[in-house]
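[1] give me the fold of what follows.
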Amino acid sequence: MVLVPSTLMLFLGAWGIRRQDAIWRDEVVTYDMAHRALADLWPTLLHVDVVHGLYYALMHCWFAVYDATFGGVLGDTIGLRLPSVAAMTAAAAGVALLGQRLVGRRAGLFAGVAFALIPVVQQYAQEGRSYAMVCALVVWSTYLLVVAAARPRRKLWVGYAALMLFACLLHEFAVLALPAHGAAVVVARLPRRVRRSWALASVGVLAGLAPLAVFSTRQSAQIGWLMWPDPVQLLTFTVLAVLGVAAARVPVRSRGPVGLRAIGIPLLLLPTLLLFLLSYAEPAYVDRYVLYYVTGFALLAGAALARLLRPAGERGQTRGRRLRRTAAVALVVAALLPVNVHLRSPDSRVDDASAVARAVREVAEPGDGLLFMPSRRRIWRAAHPRDFRGLTDLALARSPVESHSLYGTERSGDAIRDRMLTARRIIVAGDPDGQPADDNDQEIAKRATLWDSFESCTSREVRGARITVYARPGECGG
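    Down below sits the predicted model:
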């Protein structure tokens, strides 16, 4: 029951894990921060990305072991994503155990398999960010909640609080699992003693999270790029929510004091809906922030499948009906194959820092100037710094490490213009066409100087970026 889902998840996580060595900008941030010395990491977190600080520290320790043992053989991209694969494998095992605990062994088996087959689960199983770890911790904390509701023990509640706090410290929006758990406790009408224990554990989690939550409000500008929720992400949630609620209508017999619907429906719906409502006050909705909602869908779907695909001969189940239902499930799984293949291609992410580095290397000449437009795209350089050797970053004042930042600090607009005018050729690594342009002094100076004093020689679009070579008028032929 546990071995099949976890083995399947491990296989799907390992399948195409290199993604042709493509690495997108958020993963580059992880790689860069994890390879900074701890003495440099802490001052950086005081300025930026403190919400991911614990994850970066864990990845720093992981890479210290991985680089010394496997780095030269397996490569950086595998090392970056292996912890997420392991976390999702643990999550699949936890979902299977939850299904068994709530309904039975077959429901647990189908729930774990359904979890592993969800495309968004496979996507973040192969991503060097914290979301897979958070999902696994929420799954296992939910398991401890269900066990503690049936057999209240202090150590179970302590374990529940510890796992939830760990998840929240890895990413603050894991706290939205608490309302889902609270709804399950209320709907299941658990004894007052259990409700009190859950409330105390939740207060402990909130108290432990409070210092990070308060401090991180100083860095809220980091998610200023968020606008209205992505329609594709909303569609994914809507489809899973509708299918999950439909699956909840299939009659199943729950075990223990916490029923399947009592925990499955709140976990599926509440975290995403609460984050969506929060976005009306300040845009914050991204599906990966509450990725663990798929656990609710997997539990409901697994129980429904166990009921609908029960062996022929059981009450109300003929061989022909079972074959038709099995064929329908097989068709759904087959329909997901193109999506799964796409997720393992470089085109599945918004950009590819490896492709940017290769494109720059192909057009660069010694002594060329280099500009990143906007400056935050300097993160592309962190993944493959060797491909940028021999180029002069004309706008850079202090490197990311020196300035304790993600992208470094840039000179004033006038200073950038003066340095650009000393260059014969400039390579610009910028956003693709159609993206909004930043309006600060530095970006305005870059655009104005290129327009006034240079001409475009060649331009090439790679995944999520455009690489353009500029030269002084009349020198493109050289």
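
[2] hey, let's count contacts and neighbours off CA atoms from now on
    Fine.

[3] where do the helices sit along the stretch 201-350 of the chain?
    In the stretch 201-350 of the chain, the segments counted as helices under DSSP state H, counting those that start in this stretch are 231-248, 260-281, 294-308, 319-335, 337-343.

[4] want to throw the ones you listed into CSV with mean neighbour count and distance to Leu144?
    Converted to CSV, those look like this (neighbours: other CA atoms under 10 Å; distance: least, CA to CA, whole Å):
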stretch, mean neighbour count, distance to Leu144
helix 231-248, 15, 22
helix 260-281, 20, 13
helix 294-308, 26, 15
helix 319-335, 12, 31
helix 337-343, 15, 31
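
[5] how about Thr44: what's its closest non-neighbour residue?
    Sequence neighbours aside, His404 is the residue nearest to Thr44 in space, at 4.3 Å (criterion: CA to CA, 6 or more residues apart in numbering).

[6] so who does that neighbour touch?
    Neighbour list for His404: 40-41, 43-44, 47 [criterion: CA atoms under 8 Å, 6 or more residues apart in numbering].

[7] let me see the ranges of the strands in this structure.
    369-373, 392-393, 396-398, 409-410, 425-430, 455-462, 465-471 (DSSP state E).

[8] to compare against the first, here's the next sequence to fold:
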Amino acid sequence: MRVRAWPVWVAPVLLTLAVTLTGLGRAQLWRDELATWSAATRPVGDLVRLAGTIDAASGPYYLLVHGWVELAGDSTTALRLPSALAMTGAAGLTAVLGARLAGFRAGLLAGLLFAVLPGTSRYGQEARPYALATLLAVAATLLLVAASRRPGAARWVAYALVVAALGLVHLVALTLLAAHAVWVLADRPGGAAERARRLGRWALAVLPAALVVAPLVVLARGQRGRQLDWVDAARPGDLAALAGGVTQSGVVGGLLVGLAALGAARLGRRALLPGGAVLLPMVMLFVAGSLVPLWVPRYLVFVVPFGCVLAGVALTVAPLPPAVAVVVLAGLLGLPDQAALRRTHEWPRGATVDYRGAARIVADERRPGDAIVYEPRDSWLFLDLGLAYHLGDRLPRDVLASEDPVRRGDLWAAECARPAACLAGVDRVWLVVAGRRADPVAAVPGAKGDALRTFRVQRVRQPHGLTVALLSRR
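    Below is the predicted model:
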């Protein structure tokens, strides 16, 4: 059967679907996904309040997941399935974009290469907005090409709607518009007046999206200090690590960069759109990240399909069988990372936090009247969310929580000011501490630690990344 007998997107879609669904629920939810679960399972009013407090940038995504959870539940597989489907759609659209810009074979190879990248699996198996942003970024670019070459109100409206959705899902992905603007100006020859008309038409399409997203930008900017307090300023060395970060494999990332560079050289002027869609968001985020804490490699996952388009062009210099062999090689080189990301989503891979193991320890030995205490309480590890997700109604009473995260409109609970008084009447306490601690009570500072030292340690267990101690009243 001839390859062209099938639409260019079919093979990439089927391959990506198979890859992303394999082991979809195997790795337990990690800290960022626990934040998604906590937000998405709140009533809509409480979810809106959370967006106003700490996580406005992710608020629209949380609202989408809230609706999904109402239909599909909140199992690990259910929470991740929308991302797997989004990455599958992104693979198909990558193939279509590549075919539109450089021919059928370039599109097919681009889509297949995107399917086998470890990063496609990693972010296609994560309950976070990056897969959806990737889908929307490719869709917006494809619509831009269609609207520019066959102008029509319906195409520009569709483009405007997708750009607005892209901004609502992932604000950083709006840096893609810089590449769109450059391409609109340079795509076709014409005088200054003609270029101004093209740019004006594009700006008119983008304007509604800007108006929709602007309030979110203002709100998110005010929350940056809390939301990104863990991010360091960008350094030149970070650029060298970016390809490995977004593809989740240094070797595969290096191969992709090399192929993309060859493809850009082969395309010449036609590389302006995919090349700009890779380079301009990267440069803009790096410059911004050197001034304020914004440089997080996974924020740029949405540029990967455009790199794959360029790589697909490079592979067309060879007949189809050897070109497909290079795609297979990329898949084989990424197999260790594919296996690792299905064990844990933490980075580095050895830094697993075994919330499920800790929950199992508590569930096996808990008694009515038991309490549970966490240290640290306000960290990004979300110890309380991890235990709550896995234990549900079996979770012991969170005795030190004076106000839970939902009531606070936050991701963290407030703890009582007088721990000894809050622990009065409690005979057994489960203490969950980050890291491996021979003496877990000693790891608890201040009045909280003093109150816990009135108990004696009965047992200490250490699931990966955590210490779980059972304390009983002296």
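
[9] give me the TM-score for these two chains.
    The TM-score (TM-score structural alignment, normalised by the length of structure 2) is 0.83; 438 aligned residues with a CA RMSD of 2.8 Å.

[10] circling back to that earlier point, which of the strands of structure 1 is buried the deepest?
    Counting by mean count of other CA atoms under 10 Å, strand 425-430 has the highest mean neighbour count of the strands of structure 1, with a mean of 25.

[11] tell me who's in contact with the equivalent of Tyr62 of structure 2 over in structure 1.
    Using TM-score structural alignment as the criterion, Tyr62 of structure 2 maps onto Tyr56 of structure 1. By CA under 8 Å, 6+ apart, the residues touching Tyr56 of structure 1 are 30, 33-34.

[12] that older thread, check the alignment and tell me where the residue nearest to Thr44 of structure 1 lands in structure 2.
    Using TM-score structural alignment, His404 of structure 1 lines up with Gly409 in structure 2.

[13] what separates its match from Val246 of structure 2, distance-wise?
    32 Å (CA to CA, to the nearest Å).

[14] what's the average distance of the helix ranked longest in structure 1 to structure 2?
    Using DSSP state H to define each element, structure 1 has its longest helix at helix 76-102. Average distance, helix 76-102 of structure 1 versus aligned residues of structure 2 after superposition (mean CA distance after the TM-score superposition for structure 1): 0.9 Å.

[15] residues of that helix that come out buried?
    By neighbour count on 16 or more other CA atoms under 10 Å, the buried set for helix 76-102 of structure 1 is 76-102.

[16] distance check, Gln223 of structure 2 against Asp55 of structure 2.
    Distance from Gln223 of structure 2 to Asp55 of structure 2, by CA to CA: 7 Å.

[17] that should have said Gly449 of structure 2, apologies.
    Gly449 of structure 2 is 31 Å from Asp55 of structure 2, by CA to CA.

[18] and for Gly124 of structure 2?
    From Gly124 of structure 2 over to Asp55 of structure 2 (counting by CA to CA), the distance is 22 Å.

[19] the more surrounded of the two?
    The residue with more neighbours, out of Gly124 of structure 2 and Asp55, is Gly124; 30 against 25, by other CA atoms under 10 Å.

[20] re the thing from before, dump the contacts of His404 of structure 1 to CSV, plus distance to Asp393 of structure 1 and neighbour count.
    Output for the contacts of His404 of structure 1, formatted as CSV (distance: CA to CA, whole Å; neighbours: other CA atoms under 10 Å):
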residue, distance to Asp393 of structure 1, neighbour count
Asp40, 22, 16
Leu41, 23, 21
Pro43, 24, 15
Thr44, 21, 22
His47, 23, 15
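
[21] what's the closest of the residues you listed to Asp414 of structure 1?
    The closest of the contacts of His404 of structure 1 to Asp414 of structure 1 turns out to be His47 (CA to CA; 25.9 Å).

[22] ok, the aligned partner of that closest one in structure 2 - contacts?
    Under the alignment by TM-score structural alignment, His47 of structure 1 pairs with Thr53 in structure 2. Contacts for Thr53 of structure 2 (CA under 8 Å, 6+ apart) come out as 223, 409-410.
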